[in-house]
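**Student:** Attaching a predicted model along with its sequence, questions to come.
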Amino acid sequence: MPYQYPPEGETNLSALLIDEDRLFDAEPKARAVARALYAGIKDLPLLSPHGHTDPRWYAENAAFPDPARLLIVPDHYIFRMLFSQGVRLEDLGVPTADGTAIEADGRAIWRRFAEHYYLFRGTPTRMWLDHTFATLFGLTELLTPQNADAAYNRIAELLQRDDYRPRALFERFNLEVIATTEGALDDLKWHRQIRDSGWKGRVITAYRPDAVVDPDFEGFAANLDRLGEITGCDTGHWTGYLDAHRQRRAFFKSFGATSSDHGHPTADTANLSPKKAGALFDKVRRGKADAGDRALFRAQMLTEMARMSLDDGLVLQIHPGAWRNHSPSMMGRFGRDKGFDIPAETNYVKALKPLLDAVGTAPDLMVVLFTLDETSYARELAPLAGVYPALRLGPPWWFHDSPEGMRRFREMTTETAGFYNTVGFNDDTRAFPSIPARHDVARRVDCAFLGRLVTEHRLGEDEAHEVAHDLAYGLAKRAYRL
């Protein structure tokens, strides 16, 4: 017998899912302080200094596709959960690498999603979706198989309206700035189109050079050839290769970039002499490098990127610790970013030392560290950021972008790094409609944490209001030089 949800009589979304006190402390005094703090920051503009939304949306400002292709097909948080319970990615409309047929009916995908919506109970995905359904699309009932078609019709109808196009939603969301992320070889044509359109929304890019710094990236040698072609630099030699990066970074800065982003398997860095680095590059370039050489090259390139950041001012973001594409069969069938990236143990104290020896005390450098290994918060990351001027802690990321993950982060880092060696919130998402929900969760969790400090007489309430504003807005604006 299929599982029936919700129970009879429990259909009002506002009562069940978006209670005005959600995520606040159950203790009355702490909850009252959290309410007051939240009231002072809830309407602040949203800063999204790193993410993965598609710049083409803002460039063309076309109507979004059907609800399934907007909310389900591109969201690995959703389809990885469904796949874990036996739903094939093909049946969710996820494109295959070889062009094999997939489900093309958006309504069929949506119905399948609704049948399994109960799987998301207790997850941040459920919280984001319910917030989006209620505040953006005006749904008033929990999504079920019984009301799936009505919800689909409502959302599909709204998506055809001009006030639901990307630029209108950008403005409705009160986004002050959003950064997309493009690879080093991207021509940034969509950013050029946005700039040339005269629209005032601030959409900037970020420099992501993984394809030309990671020898294990597919097509690496051809990518270096292409890097040389578009820059006019000799990427067959170390000095020309570095010059090509400098040129591309300057090009990205001309389209608003304030940061670079690096998704390395580990946090390893190196500080080789120019002669040794050049010899290593020659080995990598010729395809003669073994696994150790390739790891050393990635490590050296993080330090080189940090040195370039000292020159051009780009914030260096390091996103290490994901075993990406853990399933080779799924990678072969569907390609990258299909939910099969898994957190791995990550060392920071030893791994970052070569970079920190080189530039860690430079006050003008901003290196933002992210982690998927929470065991490193109190032991490694907070002590490092609590003393090195160049380091800041990025917010809980990916698997830990959740109320519990955010609470653990504050509890484990504040005592050593404080608030001001962190960079506020960063939604880091492809799911554009969920951005307000993600920021709202972060603001509520931070206000709840501050409320507890106030009621425990560890922080004055006037100070808590200042900190709440900084966590929601000021820290990200300063750290990312926005």
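**Tutor:** Good, I have the coordinates. These numbers were taken from a predicted model, which means no experiment stands behind them.
**Student:** from here on, contacts and neighbour counts on C-alpha atoms
**Tutor:** Will do.
**Student:** Check what contacts stretch 191-198 and list those residues.
**Tutor:** 55-56, 58-59, 203-205, 255 (C-alpha atoms under 8 Å, 6 or more residues apart in numbering).
**Student:** In helices only, show me the residues you listed.
**Tutor:** In this view, the contacts of stretch 191-198 that belong to helices under DSSP state H are 55-56, 58-59.
**Student:** about what we covered before: most neighbours among the contacts of stretch 191-198, which one?
**Tutor:** The most crowded member of the contacts of stretch 191-198, judged by other C-alpha atoms under 10 Å, is Thr205 (27 neighbours).
**Student:** Go ahead and confirm that one touches Glu182.
**Tutor:** Yes: assessed by C-alpha atoms under 8 Å, Thr205 is found in contact with Glu182 at 6.6 Å.
**Student:** Now name the helix or strand holding the residue nearest to Glu374 when sequence neighbours are not counted.
**Tutor:** Using C-alpha to C-alpha, 6 or more residues apart in numbering and skipping residues adjacent in sequence, the residue nearest Glu374 is Phe409, 8.0 Å away. With secondary structure defined by DSSP states H and E, Phe409 is part of helix 403-417.
**Student:** Put this next to the previous one:
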Amino acid sequence: MISANSRPSANSTLTLHPDRLFPSDPTVRAIAQRLYQHIKDLPIVSPHGHTDPRWFGDNTNFDNATSLLLLPDHYVFRMLYSQGISLESLGIRRRDGVVVEQDYRKIFRIFASHYYLFRGTPSRIWLDSVFHDVFGLTDTLSADTADHYYDSINAQLVKPEFAPRALLDRFNIEVIATTEGALNDLRHHAKLKGSGYEQRVITTFRPDDVVDADRADFAANIAKLGELTGEDTYSWPGYLAALRKRRAFFREHGATATDHGHPTAITADLPANEAAALFQRCLTGESSLAETELFRGQMLTEMAGMSLEDGMTMQIHPGAHRNHNAVIFERFGPDKGADIPSPTEFVSNLKPLLQKYGNEAGLNIILFTLDETTYARELAPLAGHYPALKLGPAWWFHDSPEGMLRFRHQVTETAGFYNTVGFNDDTRAFLSIPARHDVARRIDCRFLASLVAEHRLTEEEAMQVAYDLTYGLVKKAYQLA
């Protein structure tokens, strides 16, 4: 009898079925196949992500399989940690300088011997696609094949065709956006000037570091903002002027969008004197938690106004309880797999912003959520009414075949397809980007095929929608045309 966690043998073949993720019903599957053939080779547009701009600026080959595939990917080590495997043993650096595992081969072996943990998860789909399509591996990853994988991947990574810019070409990535804080000097994007890649690798303005007054470094960041811009950032008008200057600086490096990772969707529209007084309380550290939350809400409205001025698309990503595991945060810092979705309310929280700017057809705000209960009840009706609003795709924990289907089923009847913005991968895992986009394309074709089979769309209409969901809507939403 085979145990639940038995490992595949070394001769277990790694295959990717051509009809993976398509419906089991043969009639609907055939429609999905035809739709997929129509869009599968379209260029990838990746308008929001967290790949390291240094990779593209320096264009230096990646070091090894572990540092590329495992260490940046919190999907991987959060699963391993959940099974009692310490982050130290996976080579995750500690804040206190305590020595962690540095043998990358040993770390890869730990990962390989526990690869069965990823059965049924989107990570397994993405990783198998990377192993098979990018590196040409044909045996399933296991403890028995760990060294073969590690050596084969490393041998390929040193080749010229695996340099980051060469991979952009190989993956048919037309545009990829990184995400940087407001104080970032964008030096790696500056290196791209004149390379031919400066319009393909662009930045995104994320001002959380200078609008979140709960941060321990908030006051220091405001001072730095003043130094960078020459504005008096201790005054409310000077602070706002400094933010406009930083937005302009980011636009010079290709930015077409901003990103806001707030805990909630609260917005506010305070009179200028009240906003100025609140800002002063935040600066001096005299503000309460409720006041810092109100300040974040005020700044979302201010940023919406600035987007209306300069044309940048605004992305709002609320609803993540960041660093839920205090022990992990204290030892290793943020982004270590301990962020958890939390309930998020949009209708009342967004009303101040929407009353001021929601009717502006020239403003483009994209809403994301980790709270799927809001899709049909709140988000689809809001985006189905306000000209300024669009819905971002299934995000983060819901960036999965089932999550994508739930999204389409719950929002389409109220918001339609054209109040959504296609797909974005939101990842640090560069090599998985083609796999993630392929999953989205397959799921969209699956959903559209069901509408065709039910005679709710013609196949010709479904072809057009498939194209728009894959390519047209994302370029329009992020102004990349």
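**Tutor:** Received the coordinates, thanks. The shown structure was predicted, so the numbers you read here are calculated from the model rather than taken from an experiment.
**Student:** picking up where we left off before, just give me the neighbour total for the residue nearest to Glu374 of the first structure.
**Tutor:** By other C-alpha under 10 Å, 19 other residues sit near Phe409 of the first structure.
**Student:** Give the aligned equivalent of it in the second structure.
**Tutor:** Residue correspondence to the second structure (TM-score structural alignment): Phe409 of the first structure is matched to Phe407.
**Student:** How about Val387 of the first structure?
**Tutor:** Checking TM-score structural alignment: Val387 of the first structure goes with His385.
**Student:** Next: Ala306 of the first structure.
**Tutor:** Alignment note: Ala306 of the first structure maps to Ala304 in the second structure; criterion TM-score structural alignment.
**Student:** number of nearby residues for that match?
**Tutor:** By other C-alpha under 10 Å, the residues close to Ala304 of the second structure number 26.
**Student:** show me where the stretch 101-250 of the first structure has strands.
**Tutor:** 175-179, 182-183, 203-204, 207-208 (DSSP state E, counting those that start in this stretch).
**Student:** Centre of the chain to stretch 371-388 of the second structure, how far?
**Tutor:** On the basis of C-alpha atoms, centre = their mean, to the nearest Å, stretch 371-388 of the second structure sits 20 Å off its chain's mean C-alpha point.
**Student:** SS state for the residue nearest the centre of the first structure?
**Tutor:** When C-alpha atoms, centre = their mean is applied to the first structure, the residue found nearest the centroid is Asp428 (1.7 Å). Here Asp428 of the first structure is coil, with the state taken from DSSP: H, G, I helix; E, B strand; the rest coil.
**Student:** Trace it over to the second structure, please.
**Tutor:** Match for Asp428 of the first structure (TM-score structural alignment): Asp426.
**Student:** Next: Asp341 of the first structure.
**Tutor:** Counting by TM-score structural alignment, Asp341 of the first structure corresponds to Asp339 in the second structure.
**Student:** can you tell me which residues contact its match?
**Tutor:** Contact partners of Asp339 of the second structure, counting by C-alpha under 8 Å, 6+ apart, are 320-324.
**Student:** what ranges do the helices span in the stretch 1-150 of the second structure?
**Tutor:** Using DSSP state H, counting those that start in this stretch, the helices found in the stretch 1-150 of the second structure span residues 26-39, 53-58, 65-69, 74-82, 104-113, 122-129, 146-157.
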